[in-house]
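A.B. asks: generate a structure from the sequence data that follows.
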Amino acid sequence: MSDSLIHRLLPRHLGLIRSIADKGQISLAANALAITQPAASRMLAEIERMVGSPVFIRTPKGMEPTPVGSVLARRAHTVLEEIRETAREVEAIKKGHTGVIRLGAVTGGAVGYVVPAMRVLKEEAEDADFHVDVAPSDALIADLLSGHHDFVLGRVPWGTDARQFALTGAFAEDVDLLVHRSHPLANAELLPITDLVHFPWVMQAAGAPVRRAVEAAFISQSAPIPPNIVNTTSLLVMIAMLASSNAVAPMSREVSELLCQDARVAGLTTLKIALPIRVEPYHLIEIKGKRLSPLSNRMKHLLLEEYERRSLGAAGELPIT
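C.D. replies: So this is what the prediction gives:
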C-alpha cells in the first residue's frame, strides 16, 4: 500500500468505508450515503485498486472488513470527525462565534460598556477567548498601534496623530465624588465644590482626564486646587483610602455605581455636589483600514448598539420642572 495511493483517498471514500463497516451491507451503506448500490460498488472497487488490497470480504452475514479494512475504517472515523469539527470551527469563526478578541478600555468604558457587551457575546460564543485590558488612554493607544488590541475605548492622547485612527461615537463620562458614609459631608445637599478644598483627595496623577475635569471644576469656581492629593491608578488603593479616612475620590459614574450598589462592601457613597463634573468624551478607536475578525466585529457592534441606545435615551429625557 504505497503512500501515493493512500493520499488519493478522499473523504467520500472514507465515508463509504466507515458506512459499510457500520452497516455490514453495501446496500445499507449506499442508502445511508444517499447514493445507489451500483455507485457504491464501483467506489469500493476504486478504493481497493488504490489500496492494492481487499478492504471487505463478503460472508453469509454480510460485509466484513479485512485487517486492512479494519484499519481504514477505524482511521476513517477519526479523519471524518476531524473534518466535521474543522468545518464547524470554520463556520463558527465566520459567524463570529469563536476566536480571540483583544481590546482595551478606560475604566468607565470597561465597566459601562465592555462588561455588558461581553456578557451578551459570551451567550452567543461561549468558547470565545476574551482579553480585556483596563488602562489610561496613552497606554491603550500604544498597544493599539503595536497590534496588541483590535480596538480600544479611549481618547487620542495629545501629540498623537489622530489621522491614523477611525473614531466612532462620543462616549460621555460623568464624574462622581466618592466618600465613606461616615464622611462629614456625606449627607450634604447641593454641595459647592469649594467646600472640599481642604479634605484629602485620592485620584490619578496630573494630566489624567478625570483629574483634569476635577481641577477645571475648582478653577471654574475660582477655588484653589486641593493641596492634599494621593496620586494612584489603583482602584483598591482608592477604596482603602476612602474606607480609612475622610478622603474624596473622583471616579467615573459607571464605577461609582458599581461600588455603591451594595453599601456593605465598602460603605461608600457619592457626594451630592451642586454642579456636575463631566470629562471629555472618549471614543471607540480603530486603526484605519485594519480588518476586524468576525468576533471582534460583533463585539464592536454590541458596544455601538449600547452606545446608540443610551444616546437615544439621553436625547429623549425631559427636563425636570
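
A.B. asks: going forward, measure contacts between C-alpha atoms and count neighbours the same way
C.D. replies: OK.

A.B. asks: list the buried residues for the helix or strand hosting R212?
C.D. replies: Using DSSP states H and E, the element containing R212 is helix 209-220. By 16 or more other Cα atoms under 10 Å, the buried positions in helix 209-220 come out as P209, V210, R211, A213, V214, E215, A216, A217, F218.

A.B. asks: stretch 240-258 now?
C.D. replies: For stretch 240-258, by 16+ other Cα under 10 Å, it's 241-243, 246-257.

A.B. asks: for the residues you listed, work out which two are farthest apart.
C.D. replies: Greatest spatial distance in the buried residues of stretch 240-258: N246 and E254, 22.2 Å, computed using Cα to Cα.

A.B. asks: rewinding a little: can you name the two of the buried residues of helix 209-220 that are farthest apart?
C.D. replies: So, the buried residues of helix 209-220 by Cα to Cα: farthest apart are P209 and F218, at 14.6 Å.

A.B. asks: where do the helices sit along the stretch 1-150 of the chain?
C.D. replies: 3-6, 11-23, 26-33, 37-51, 67-94, 107-109, 115-124, 137-145 (DSSP state H, counting those that start in this stretch).

A.B. asks: here is the second sequence; please produce its structure so I can put it next to the first one:
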Amino acid sequence: MEVRDLEYLLAVAGRGSVLRAAEQLGMTQPAVTKAIARLEREVGMPLFERDPRGMVPTVAGAALIARARKIHLEHEDAVRELGELRAGTVGLVRFGFSPTVGASLLYGACNQLLQERPAARFQMRERLGDELLGALLGGDVDLVVARIPDIDVDHVSAELLYMDRLFVVADAGHPLVHRRNVRLEDLTQQEWVLPPRRVQLRQQIENAFGERGLPPPKLRMEIDSNRSAMLGLVQGTRSLTLCSEDALPQLTYLRPLDIRPESLDLRRRIGILHRSGAYLAPVVCRLVEILKERSNSVERSPERLG
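C.D. replies: As a prediction, the model looks like this:
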C-alpha cells in the first residue's frame, strides 16, 4: 500500500467526489479512480459508495481513512523533522492556546524560551477549545495549552499543568455584585454574554443549570471571539459572563459574584495537549518543561479553587 494512494483516498473523502479530489490534487479523474481501485483490490472490499451526497465511505473505507489520516500525519512529521535538520530551522514552535488560559504563564514561558534559545521562532494561535483540538489533530500546531477535555480524545495526550476556577462576573454597578451567597436560581433572569454552544465552557454552565432543573442562561450575546471581547461587552451593562481566575486582578471594571462553589462548580483542569506519539522538536520539548516549571511555582489560593 503506497502512501501516495492513501493521500488520494483522503482527498476523495474530504471532497466527497473523485472529480473534486482530482482538481485539488492537480491530477486527472481517471488517475484518482485507479488509485482508489488499487486500494480496494488490496483490502478486498469497496471503500466508497455513491449516494446523493456524493462519495460516502463504507465501514471499511471509514476505518482505512482513519488509519490513513494517522499515517499521513506521521509521514508529514518525518518529512518536517528531516527538513528542519537539513535547513537548520529546528527552532520553530507552533502552538495554540485558549483565551481563558493564564496569559502570564504563557507569555512568561515564551519569553523565557526566547532568552534561552535566541534562534527560537513562534507561530501562535489563540482559539477556542474545539478549534484548538482541530488544529492539533490536523497537524497545524504541535502543542496546545488549554482546558483538558472531560472525556478522552483519540490520538491526544494531556498533561495537567494546574487546576483553576472560572467566576461569574458582572459590571461593578450590577445589583448582584454586592449580594452575598447568590443562588443559581437568582441568575435565571439575568442576561449573559457567552461563547457558542460547541465550546465546553458554554456546555459546562448550561449543564449546571440543567442539573438543578433550571432553564439555560438567557443569551444576550453569543460571541465566537477571545476573552477580552467577551469581558469588554459586559462592561457598563447588566449582562453576566465568565472569567478565569488569572484575569480577575486586572479587571477593575468587573466584579465576581459571590456564588458558592457547591451551587455552581466551575473548576477545570488546564494542561498541555499534544498528538500521541507525534514528533516534537527539542525546542518544543523545552517549552513544555518551562510551562511545567512555571506552573509549579505559581501559588494558587485553595479557597478560590473551591
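
A.B. asks: where does the TM-score land?
C.D. replies: Overlay of the two chains. TM-score (TM-score structural alignment, normalised by the length of structure 2): 0.60; 215 aligned residues with a Cα RMSD of 3.1 Å.

A.B. asks: one step back: quick check, nearest of the buried residues of stretch 240-258 of structure 1 to S296 of structure 1?
C.D. replies: E254 (23.2 Å).

A.B. asks: which residue lines up with the closest one in structure 2?
C.D. replies: Here E254 of structure 1 is matched to D246 in structure 2, going by TM-score structural alignment.

A.B. asks: list the contacts of its match.
C.D. replies: D246 of structure 2 makes contacts with V101, G102, A103, as judged by Cα atoms under 8 Å, 6 or more residues apart in numbering.

A.B. asks: switch to 6 Å and redo it
C.D. replies: G102 (Cα atoms under 6 Å, 6 or more residues apart in numbering).

A.B. asks: what of A32 of structure 1?
C.D. replies: Per Cα under 6 Å, 6+ apart, neighbours of A32 of structure 1: none.

A.B. asks: helices along the stretch 201-321 of structure 1, start to end?
C.D. replies: 209-220, 235-244, 253-260, 263-266, 294-315.

A.B. asks: wait, which of these is closest to T86 of structure 1?
C.D. replies: helix 294-315 (17.0 Å).

A.B. asks: trace L14 of structure 1 over to structure 2, please.
C.D. replies: With TM-score structural alignment as the criterion, L14 of structure 1 pairs with nothing.

A.B. asks: nearest spatial neighbour of L14 of structure 1, skipping sequence neighbours?
C.D. replies: Sequence neighbours aside, A76 is the residue nearest to L14 of structure 1 in space, at 5.1 Å (criterion: Cα to Cα, 6 or more residues apart in numbering).

A.B. asks: next one: E173 of structure 1
C.D. replies: V279 (5.4 Å).

A.B. asks: Provide the aligned range in structure 1 for stretch 275-291 of structure 2.
C.D. replies: With TM-score structural alignment as the criterion, stretch 275-291 of structure 2 aligns to 287-303.

A.B. asks: just give the closest residue to the counterpart of I141 of structure 1 in structure 2, not the sequence neighbours.
C.D. replies: In structure 2, I141 of structure 1 lines up with L133, judged by TM-score structural alignment. The shortest distance from L133 of structure 2 to any non-neighbouring residue, by Cα to Cα, 6+ apart, is to V144 (7.9 Å).

A.B. asks: what's the answer for R121 of structure 2, then?
C.D. replies: Closest to R121 of structure 2 by Cα to Cα, 6+ apart is L92, at 4.8 Å.

A.B. asks: neighbours around the one you found, how many?
C.D. replies: 16 (other Cα atoms under 10 Å).

A.B. asks: what lines up with it in structure 1?
C.D. replies: Checking TM-score structural alignment: L92 of structure 2 goes with V100.

A.B. asks: isn't that match up against D129?
C.D. replies: Yes. With contact defined as Cα atoms under 6 Å, V100 of structure 1 counts as touching D129 (4.7 Å).

A.B. asks: contacting residues for the counterpart of F199 of structure 1 in structure 2?
C.D. replies: Mapped onto structure 2 by TM-score structural alignment, F199 of structure 1 lines up with Q190. Contacts for Q190 of structure 2 (Cα under 6 Å, 6+ apart) come out as none.

A.B. asks: mind running it again at 8 Å?
C.D. replies: Counting by Cα under 8 Å, 6+ apart, Q190 of structure 2 has contacts P217, K218, R238, S239, L240.

A.B. asks: distance of R18 of structure 1 relative to R75 of structure 1?
C.D. replies: According to Cα to Cα, to the nearest Å, R18 of structure 1 stands 9 Å off from R75 of structure 1.

A.B. asks: so those two - more neighbours on which side?
C.D. replies: Higher neighbour count among R18 of structure 1 and R75: R18, with 22 against 15, using other Cα under 10 Å.

A.B. asks: burial count for the nearest residue to that one once chain neighbours are set aside?
C.D. replies: Nearest residue to R18 of structure 1 in three dimensions, chain neighbours excluded: A73, at 5.0 Å (Cα to Cα, 6+ apart). Other residues within reach of A73 of structure 1, judged by other Cα under 10 Å, total 23.

A.B. asks: A73 of structure 1 reaches L16, doesn't it?
C.D. replies: No. With contact defined as Cα atoms under 8 Å, A73 of structure 1 does not reach L16; the gap is 9.1 Å.

A.B. asks: right, and L191 of structure 1 touches K272 too?
C.D. replies: Yes. Using Cα under 8 Å, L191 of structure 1 is in contact with K272, at 5.9 Å.

A.B. asks: neighbour count for these two, which is higher?
C.D. replies: K272 (19 against 16).

A.B. asks: done for today, thanks.
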